[in-house]
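In: I'd like to go over a predicted model; first the sequence, then the structure.
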Amino acid sequence: MSAPGIVHVIGAGLAGLAAAVRLAEAGRRVAVYDQAPQAGGRCRSFHDATLGRSIDNGNHMVLSGNRTLLDYARRTGGADALEELRPAAFPFLDLHDGTTWTLRPGGLWLFDPARRVPGSRPLDYLASLLCLTAGRHHSVADRLSPSGALFERLWRPLAVSALNGPVERVSARLFGAVLRETLLRGEAACRPVLAPRGLSAAFVDPALARLRSAGAVLHLGARVDGLTYEGDRLTGFAAGGSAVALGADDGVILATPAWVAERLVPGLTVPPPGPAIVNLHFRLDMPVRLPGGLPFVGLVGGTAEWLFARDDLLSVTISDADALADLPAEVIAGRLWAEIAPHLNPVPRLEGQIPPFRVVKERRATPDQSPESVARRPKTRTHWNNLTLAGDWTETGLPATLEAAVRSGSRAAEATLSNGNNPIRRSGLFPAFTSFRHRPIWTDGGAVLARRGPEGQSKKRG
């Protein structure tokens, strides 16, 4: 029999980690389980022997408007591994004709042609407001006209990468939520936030250290199965082949992928898996400069949506990539290298060769995010009073992103803490969350990179 008051968090991805950290902060005893030998789920770093480098299993564009995610990083100590680009800037490259431009939101940017998409007018951007008033059944293409000046050079690449699906299918309401929390909130909510040491250094390792220091028990490599239910309570489960019985004050947060949760919870309705995402990493002989001069660039008119540079590593991300994922890795690498290599500075001289590469295929990278599938998202609470759900596939009002995952974990923890048997909730002893503060440190081409630190302490990049 487990000790009273333990909350068992099943799943050590970002949603599970966020829930566990919030519970530990509130004084609850926590046990975390994951069938993988490492935490992080789809947000982690690993050493790749072929490249001889640490790479992320997926590239994620984090913005300063992702408040819940960045607050989680601050509270766990991961903020030191993040750098914010100031002021907000998004370089783009049109692979059809080589045109480059940099979107610079903020202030009166719509009235400055140098800060907009070439050929666009201020009124063109107001079309995005149609996504804010979209109905439940509207797709992005239903609300944003394909004939508009911004469709191919802005709305389509943003929507495909944010919602991992074609604009004819993905939810306009979810895309509107992205715009509402970032672009429409001004420059301060649009600043790219980089993780130069990798995703694990910012969002996984600090959380694990914080949990261990709080006395949480971590069970990695422990598959959870056989959940048992009696009346309105979950009474036990099997973890790594051992039975875990729940005490009267114990709770469970299920933070697994949707298809796992569907198997474990009777009658649970979840969205089906969405398209694959393919990430491709190249190791070069030397660092290169990307069009626009920043560590990333948006790509239009090609296979990938984003290209990232970190030291001698180049990484590209391709969303809605089912067809590409079916191809051999060598074919994928050859196609992408041919598209991006001519635009690097200096252009690598490999005499027709492809540099060392690693292709990472995520077949079920996100849930499907069509309006029909979004309607299948479950809420945090379940029919059982000691079982709550977390994950980017639950109802958060956001696309399946890192922000959504952390937000769902925080909500699941709050729902657990709100149960009447929680003494800390009754006494009102919740720690106050302060705002996230930072100071600029150094500039590069007019942009400022600030290293985020705890309690507003910026640290020099070194």
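Out: Cool, the structure landed.
In: going forward, measure contacts and count neighbours with C-alpha atoms only.
Out: Will do.
In: residue contacts, the residue nearest in space to the middle of the chain?
Out: The centroid of the chain falls nearest to L402 when counting by Cα atoms, centre = their mean (2.6 Å). By Cα atoms under 8 Å, 6 or more residues apart in numbering, the contact set of L402 is L14, C43, H60, L69, D392.
In: ok, structure two:
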Amino acid sequence: MKVHVVGAGLAGLGAATALAARGLTVELSEAAAQAGGRCRSYFDSQIGLVIDNGNHLVLSGNRAVRDYLALIGASDMLTGPAETRFPFVDLETGRAWTVRPNAGAVPWWILTPGRGVPGARFADFLGMAGLLRAKPGQRVDETIRCQGPVWDRLMRPFLLAALNAEPESASAELAAQVIRETLARGGAAYAPRVPTPGLAATFVNPALDYLEARGGALRLQRRLLKLRTRGERVTGLEFSDGPVEVGPRDRIVLAVPPWVAKELAPELTAPERFEGIVNGHFRVAIGPGPARIIGVLNGTVEWIFCFEDRISVTVSGANRLMNAEREDLARELWGDVSRALDLSPELPPWQVIKERRATFLATVDQQALRPAAQTPYSNLLLAGDWTATGLPATIEGALRSGARAAGLIQEAFA
């Protein structure tokens, strides 16, 4: 029995490593010249540094991330503060504060001076609880009042980053699940963690080493062109380098973007609308120490990541910026950074990366289009952050989808 995993992003890597851990033979095929998908690192000659294509923040309570990194021997590759803390700065008022939740689920921090949200009252936090009662088909702004200090200074920036969509019009079902797994469980569940030194070193390279050590094969620049089917089975895979027969016991995990999955199997449902993300990288020496993460309000930049050799920034819900000139964007982003961190306004060496289809749009209608792992074909499973993981399109969701596909394959032969 062989398992063909098509797509070497995090969903595919998650499935492939989980299957290899169960002793199954895995062949991993990837259309690009490198593994990782949207989770990749590379040397950028313009800035003269190894950078990530984007900044990916994970949280201490992300169980699929934790299990995946433990499996591939990379648990020590995430860094962050010992105590959960989120510094914020408001560029409009110049005000800065730090949200410092206590570790436990009883949120005594919310009304403790110096730990909570400036100007917030207990009633402001209590008003957010309506989100946890959200029903499928509801928008966020149909479940809670999207205004006030807690919304403006904590919930909105948090949900914008998690959903990559304007939170008010996003799926309340998705937003609620994010809150249940993080804010509602106490600070110990949402301490910020950053891949260090980068995405590839943390999530990709150790996984490839793990697969190789267990006899797995990786085939790069190998695009899947067609699924050959007969009845309820996939009988063959037409790759760019030639056809592959699928044996009667073989299984396939299709871990490709939704638009590719639809081209290969038009009968599938999949999200059809997407949202972009813009990331900026600036060569500025910060010095050694753990990465610092700072939330920004009333600017174009939303989150600043301070690394030893660079400052990187993220703008979510960024479709509006996709046609902007890159140098204009760099100057706009650095303007926010220099004000937030009190640095020189002179633009340092920079790089701007636009991910036009970074995630599916986390709205009610697109949430309804997300498919389960199972397909109409008995030997074909789906994986990807766009499938029905119960979460928005995140690293945690991608890895859960891969683990789910691997688990279903194992169950079939238990």
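Out: Perfect, I can see it now. No experiment lies behind these values; they were computed from the predicted model shown.
In: Take the contacts of L402 of structure 1 and write them to a markdown table, including secondary structure.
Out: Formatted as a markdown table, those follow (DSSP: H, G, I helix; E, B strand; the rest coil):
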| residue | secondary structure |
| --- | --- |
| L14 | helix |
| C43 | coil |
| H60 | coil |
| L69 | helix |
| D392 | coil |
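In: of all these, which two lie farthest apart?
Out: Farthest-apart pair in the contacts of L402 of structure 1 is H60 and D392; separation 14.1 Å (Cα to Cα).
In: which one of these two has more residues nearby?
Out: Neighbour totals were compared for H60 of structure 1 and D392, and D392 leads with 28 against 18 (other Cα atoms under 10 Å).
In: ok, how many other residues are close to G23 of structure 2?
Out: Neighbours of G23 of structure 2 under the rule other Cα under 10 Å: 11.
In: Quick check: the aligned residue for T68 of structure 1 in structure 2?
Out: Aligned by TM-score structural alignment, T68 of structure 1 pairs with A64 of structure 2.
In: Doesn't that match belong to a helix?
Out: Yes: judged by three-state DSSP, A64 of structure 2 forms part of a helix.
In: what stretch of structure 1 lies opposite the longest strand seen in structure 2 in the alignment?
Out: The residue-count maximum for a strand in structure 2 (DSSP state E) belongs to strand 350-360. Mapped onto structure 1 using TM-score structural alignment, strand 350-360 of structure 2 covers residues 357-367.
In: re earlier: any chance of the contacts of L402 of structure 1 in TSV, with distance to L220 of structure 1 too?
Out: Conversion of the contacts of L402 of structure 1 to TSV gives the following (distance: Cα to Cα, whole Å):
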residue	distance to L220 of structure 1
L14	14
C43	16
H60	24
L69	23
D392	21
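In: residue in structure 1 matching E302 of structure 2?
Out: Match for E302 of structure 2 (TM-score structural alignment): E305.
In: In this structure its match contacts T317, no?
Out: Yes: counting by Cα atoms under 8 Å, T317 is a contact partner of E305 of structure 1 at 6.1 Å.
In: And the residue nearest to the centre of structure 1? What does it align with in structure 2?
Out: By TM-score structural alignment, L402 of structure 1 lines up with I395.
In: What segments of the stretch 101-250 of structure 2 are strands?
Out: Assigned by DSSP state E, counting those that start in this stretch, the stretch 101-250 of structure 2 shows strands spanning 192-195, 217-219, 224-230, 233-239, 242-245.
In: so which of the ones you listed gets nearest K354 of structure 2?
Out: That would be strand 192-195 among those, by Cα to Cα, at 20.0 Å.
In: The aligned partner of T269 of structure 2 in structure 1 sits in which helix or strand?
Out: Using TM-score structural alignment, the equivalent of T269 of structure 2 in structure 1 is T269. Using DSSP states H and E, T269 of structure 1 falls within no helix or strand.
In: residues in contact with the closest residue to T269 of structure 1 other than its chain neighbours?
Out: Spatially, and ignoring its direct neighbours in sequence, T269 of structure 1 is nearest to R376 (6.0 Å; Cα to Cα, 6 or more residues apart in numbering). Contacts for R376 of structure 1 (Cα under 8 Å, 6+ apart) come out as T269, V270, P271.
In: As TSV, those residues with distance to C190 of structure 1 would be great.
Out: Formatted as TSV, the contacts of R376 of structure 1 follow (distance: Cα to Cα, whole Å):
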residue	distance to C190 of structure 1
T269	34
V270	31
P271	29
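In: Which of those are still contacts in structure 2?
Out: Among the contacts of R376 of structure 1, the ones whose aligned partners also touch in structure 2 (both residues aligned by TM-score structural alignment, their matches' Cα atoms under 8 Å) are T269, V270, P271.
In: So among the residues you listed, which ones count as buried?
Out: Among the kept ones among the contacts of R376 of structure 1, those buried by neighbour count (16 or more other Cα atoms under 10 Å) are V270, P271.
In: if we can go back for a sec, can you check which of the strands of the stretch 101-250 of structure 2 gets nearest to W350 of structure 2?
Out: strand 192-195 (20.6 Å).
In: tell me the average deviation of the helix or strand following the closest one from structure 1 after fitting.
Out: Counting by DSSP H and E, the next helix or strand C-terminal to strand 192-195 of structure 2 is helix 199. When structure 1 is superposed, helix 199 of structure 2 averages 0.9 Å from its matched positions, counting by mean Cα distance after the TM-score superposition for structure 1.
In: before we move on, the earlier item: A134 of structure 1: which of the contacts of R376 of structure 1 is nearest?
Out: Ranked by distance to A134 of structure 1 (Cα to Cα), these are led by P271 at 20.0 Å.
In: Isn't A8 of structure 2 up against G37?
Out: Yes: A8 of structure 2 lies in contact with G37 (Cα under 8 Å); the separation is 6.4 Å.
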